[in-house]
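K.L.:
Model the following, please.
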Amino acid sequence: MGFIKSLSVTVLSIFLFFGCSSSTNFKVRSNEMLATSTPAIQQDREEFNEAVNNFSFRIFRKVWDSGHKENILISPLSISYALMMVLNGAERETSTAIKNCLGLSGFSTEEINREANSLSKLVFKPDSGVNIKLANSVWSLDEIDVEESFMRILDDYYKAESRQFRGNDPNLPSAINHWIEEKTDGMIKDMIDYVDPSIIMMLVNAISFDGLWSSSFDANNSIDAPFYISADKNRIVIMMRRTDETVIFNGDNLDIAEIPYGDGNFVLDIILPHKDTEIDKIIDILSVQTFNNWINNANPIQTELSIPRFKYGYKIELNKILSEMGMEIAFGGRADFSGISRGYPLSIDKVTHQAFIETTEKGTEAAAATVVGIKRTAFIPEERFVFNADHPFIYLIREKKSNTIIFVGLVTNPE
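P.N.:
Purely as a prediction, here's the structure:
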């Protein structure tokens, strides 16, 4: 790889807020945790973690493809945890659909719970200069008999706080919003504005991240400089600058800078297309395999690093995207969430996601929350084969075990 004299961010492509470092560091930390695991459990853990990352890139591409072409911010991990909680109430085809969407079809629900719990212990742990937190909660209508096993699993594996609400409670949105705001250190506000009367449960995940750069940017070196939104359009932004050793990848029509927080267990990876490469070309090839190849071939090099300050929020309803990813059955009358409650036909009402990020000379603050609403639904029976013997037919009477035919006949005019 040639010497990169200057890396100036002209297009800040994506920040998939996942809450862990590059795959190299991730494997090191995983191996520490897996030292006492059996080979089978270790293999499951590695496959699970890869599936979680694969989901991250797949859902990011779906958000991009849905027409969101400006600033995007999602926490795939927050979405994953919310859906994994919901999975514990899903049965039959609905369970299969959620697993397929998450890329976890090879895992039992019990295995998914185990690995989700292990991953949370790995990612959400103390780090010098980084404060990262995970919180889950389940809000249920007080008149619904929720399956005890469902609530027990959410407590055991996801540490989900349990709350109840009354039907048509006008204070419910503000109560959930207050919980989310508290768990995200005030970064996610007013996420819920209305709760439909058909809602019987809300499952909520919240993630917050506050990381100081391992090597901070000197604010005195920051300058006003153009950020090129397109070839013929730019705006003046505050560009943070520093010169030091930075892990860099250069190739495949892009550069990557890995900027560490705290002890280096968490990093910001900036994927910067070369100026003659459209960003959608990079998004098209973005996958676990390509990303791992890039960062595994990155090397530390003395770099003039320039990145903009940036701060923005983002909110999206994920029903259509998740349906396109295989979860359509979960949103309709054929959904089976009898693992939540057997007294009512239930389906997902909405999956809402909201995120926030601010990056300055000191570091990054980011947060995300995912809310899954479960509602009573009108039961739509599964599609049935229609057998209507209203015209001439042949018939047999037979003994099934030996398959012996005892009678055979033809009806052309029943009397």
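K.L.:
drop to CA atoms for contacts and neighbour counts, all remaining ones
P.N.:
Noted.
K.L.:
Quick one: distance of stretch 356-367 to the chain centre.
P.N.:
20 Å (Cα atoms, centre = their mean, to the nearest Å).
K.L.:
what does stretch 311-324 give?
P.N.:
With Cα atoms, centre = their mean, you get 10 Å for stretch 311-324.
K.L.:
Repeat that for stretch 106-119.
P.N.:
15 Å.
K.L.:
Could you find the residue nearest the spatial middle of the chain?
P.N.:
Pro76 (2.5 Å; Cα atoms, centre = their mean).
K.L.:
check contacts around the closest residue to that residue other than its chain neighbours.
P.N.:
What sits nearest to Pro76 in space, not counting adjacent residues and going by Cα to Cα, 6 or more residues apart in numbering, is Ser56, at 5.0 Å. Counting by Cα atoms under 8 Å, 6 or more residues apart in numbering, Ser56 makes contact with 16, 75-77.
K.L.:
Pull the number of nearby residues for the closest residue to Asp263 other than its chain neighbours.
P.N.:
Closest residue in space to Asp263, ignoring its immediate chain neighbours: Ser128 at 5.7 Å, by Cα to Cα, 6+ apart. Residues near Ser128, counting by other Cα atoms under 10 Å, number 13.
K.L.:
Next one: Ser128 from Thr290, what distance?
P.N.:
30 Å (Cα to Cα, to the nearest Å).
K.L.:
List the contacts of stretch 38-55.
P.N.:
By Cα under 8 Å, 6+ apart, stretch 38-55 touches 34, 76-77, 80, 101-104, 112, 115, 119, 287-288.
K.L.:
Next SSE downstream of the helix ranked longest in the chain?
P.N.:
The longest helix of the chain (DSSP state H) is helix 39-65. Note on helix 39-65: by DSSP states H and E, the next helix or strand toward the C-terminus is helix 76-87.
K.L.:
Could you also give me the structure for this next sequence, so I can compare it with the first?
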Amino acid sequence: MKSALCLCLLLLGLQVQAQHTSNLNDEQQEQKILHFPEDHTHAEGENLAHVKIAPSNAEFAFRFYKQVREEAGNKNIFFSPLSIATAFAMLSLGARSNTLSELQKGLAFNLTEMEEQEIHEGFQHILQLLNDPHREVQLSMGNALFIDKRMKLLQKFLDDVTNFYYSEAIPSNFQNSPAALKEINNYTETKTHGKIVRLLESLSPDTVMVLINYVFFKGYWEKPFNSLSTRDEDFLLDAKNSVKVKMMHQHKTFNVHRDEKLSCWVVEIPYKGNASALFVLPDEGTMSQVEDVLLKETVSNWMQSLEERNIYLDLPKFSISSSYDVKSLFQKMGVTEVFSGQADLSGIAENALLKVSRAIHKATVDVSENGTEAAAATAIEVVLLSALFPSPPHIRFNRPFLMMIVDKTTHSILFMGKIVNPAAKEA
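P.N.:
Reported below is the predicted structural model:
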């Protein structure tokens, strides 16, 4: 009988303290565009390895979103495509033959365009850049392998996961399931700053290894919303139903794009540091048509079309969590063998027939003003009388909208989702 390898994907959440951009200098204007570079002719050396895998990671993000969307119904969606891709890319180091091919295809990697080594070097560099302690955003991403003491990993696999993914290898006694479970949950709780307290509720008796990936992000808006302006307003769930939410307000200059073809507004709100949030507000009744064309090309076009505009912005405060059965979602995306009796994970351990029994992904996001600092601040703004100029557009996120958190240093989509009901805590 094959042993079970339990793959748990953990993403922790975004603590957003909120705001937007005022006058961008030339350097910031250049940084506002999120590229998914297609031309790799100049991508030489390890320092640009992350650039080469950026298009594939973006392609995977939107493929996975579409799969989640089919099952989510009227629920909020929020996940980290980068977390999921990193975990399965790390697992692929031990996969062979068709199991490996399925994983690579599922992650949108085309081996005619890049070598397998380049994929892992790309993730290696993303981890280096994201974990840079000098960044203004608080961002950490890491991996861990909890390994049964009876199982001996192949040295090459251990070397590769340590070298490319900086993974910790933690010996565990899975025969003592309660102790192993506590150890794993304590680890993830610590790494996610207490945000996820119980990642796993149980362990299968056959479990011999648990792979963990976590991402933690805390970003402060360049300019916070004033909490004194936040008030209760209606958020329209559909044509007939609404819920009360805390709505934040701002009248400032943002990078904005109006996509007339898709009937939606796109607003970029930058964080301190080289990251930003992209909020997409479809016109009433057009959410499906926007989701249908949610591709890396669409998002690249939006980002390149952003222009500074003075607008009135309403954005709800919200705090939501999501949990996904990635195994089920991957199987529907054509990645099946790694979860079956035909799995070839012979590159992981000596004399052990392995398969993935579970793949779980949890995410949480918190969007709010910039806390007490903003409440204590006083600002006097002088504006031109609007009678002389067209009134600034009023973009009200008071109905379902899309959001993405993008890291511009690595060209990565860290998080993405759809907010259907900001008042619902659990997806």
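K.L.:
Can you give me the neighbour number for the aligned partner of Ile74 of the first structure in the second structure?
P.N.:
In the second structure, Ile74 of the first structure lines up with Phe79, judged by TM-score structural alignment. Phe79 of the second structure has 30 neighbours, counted by other Cα under 10 Å.
K.L.:
Tell me which residues touch Phe79 of the second structure, please.
P.N.:
11, 322, 361-364, 415-417.
K.L.:
Under a three-state scheme, what state does Ala355 of the first structure occupy?
P.N.:
Here Ala355 of the first structure is recorded as strand under DSSP: H, G, I helix; E, B strand; the rest coil.
K.L.:
Would you mind measuring from it to Glu70 of the first structure?
P.N.:
14 Å.
K.L.:
These two - which one has more neighbours?
P.N.:
Neighbour tally, Ala355 of the first structure and Glu70, criterion other Cα under 10 Å: the higher count belongs to Ala355, 28 against 9.
K.L.:
The more buried one: what's it in contact with?
P.N.:
73-75, 188, 313-315, 366-369.
K.L.:
go on, Val372 of the first structure?
P.N.:
Neighbours of Val372 of the first structure in contact, by Cα under 8 Å, 6+ apart: 82-83, 86, 202-204, 348-352.
K.L.:
looking at these, which has the most residues close by?
P.N.:
Val204 (30 neighbours).
K.L.:
show me the contacts for the corresponding residue of the second structure for that residue.
P.N.:
The alignment partner of Val204 of the first structure in the second structure, by TM-score structural alignment, is Ile212. The contact partners of Ile212 of the second structure, taken as Cα under 8 Å, 6+ apart, are 7-10, 87, 143-145.
K.L.:
which of the residues you listed also appear as contacts in the first structure?
P.N.:
Using both residues aligned by TM-score structural alignment, their matches' Cα atoms under 8 Å, the first structure keeps these contacts from those: 87, 143-145.
K.L.:
and those residues as TSV, adding secondary structure and distance to Leu203 of the second structure?
P.N.:
Listed next are these as TSV, based on DSSP: H, G, I helix; E, B strand; the rest coil; distance: Cα to Cα, whole Å:
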residue	secondary structure	distance to Leu203 of the second structure
Ala87	helix	19
Asn143	strand	19
Ala144	strand	17
Leu145	strand	15
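K.L.:
quick one: which of the residues you listed is nearest Asp238 of the second structure?
P.N.:
Set against Asp238 of the second structure, the nearest of these by Cα to Cα is Ala87 (36.4 Å).
K.L.:
how about the helices in the stretch 201-350 of the first structure?
P.N.:
279-285, 288-296, 319-322 (DSSP state H, counting those that start in this stretch).
K.L.:
against the second structure, where does the shortest one fall?
P.N.:
Structural correspondence for helix 319-322 of the first structure: residues 327-330 of the second structure, per TM-score structural alignment.
K.L.:
What residues sit buried inside that stretch?
P.N.:
327, 329-330 (16 or more other Cα atoms under 10 Å).
K.L.:
Which of the helices of the stretch 201-350 of the first structure sits closest to Lys159 of the first structure?
P.N.:
Closest among the helices of the stretch 201-350 of the first structure, using Cα to Cα: helix 319-322, at 24.8 Å.
K.L.:
average distance between the closest one and the second structure?
P.N.:
Following superposition, helix 319-322 of the first structure is found to deviate from the second structure by 1.1 Å on average (mean Cα distance after the TM-score superposition for the first structure).
K.L.:
on that earlier part again, please convert the helices of the stretch 201-350 of the first structure to a markdown table, extending it with distance to Tyr194 of the first structure.
P.N.:
Converted to a markdown table, these look like this (distance: least, Cα to Cα, whole Å):
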| stretch | distance to Tyr194 of the first structure |
| --- | --- |
| helix 279-285 | 34 |
| helix 288-296 | 37 |
| helix 319-322 | 17 |
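K.L.:
Can you get me a residue count around Ile348 of the second structure?
P.N.:
Ile348 of the second structure has 24 nearby residues by other Cα under 10 Å.
K.L.:
typo on my end, Leu318 of the first structure
P.N.:
Number of residues near Leu318 of the first structure (other Cα under 10 Å) recorded here: 19.
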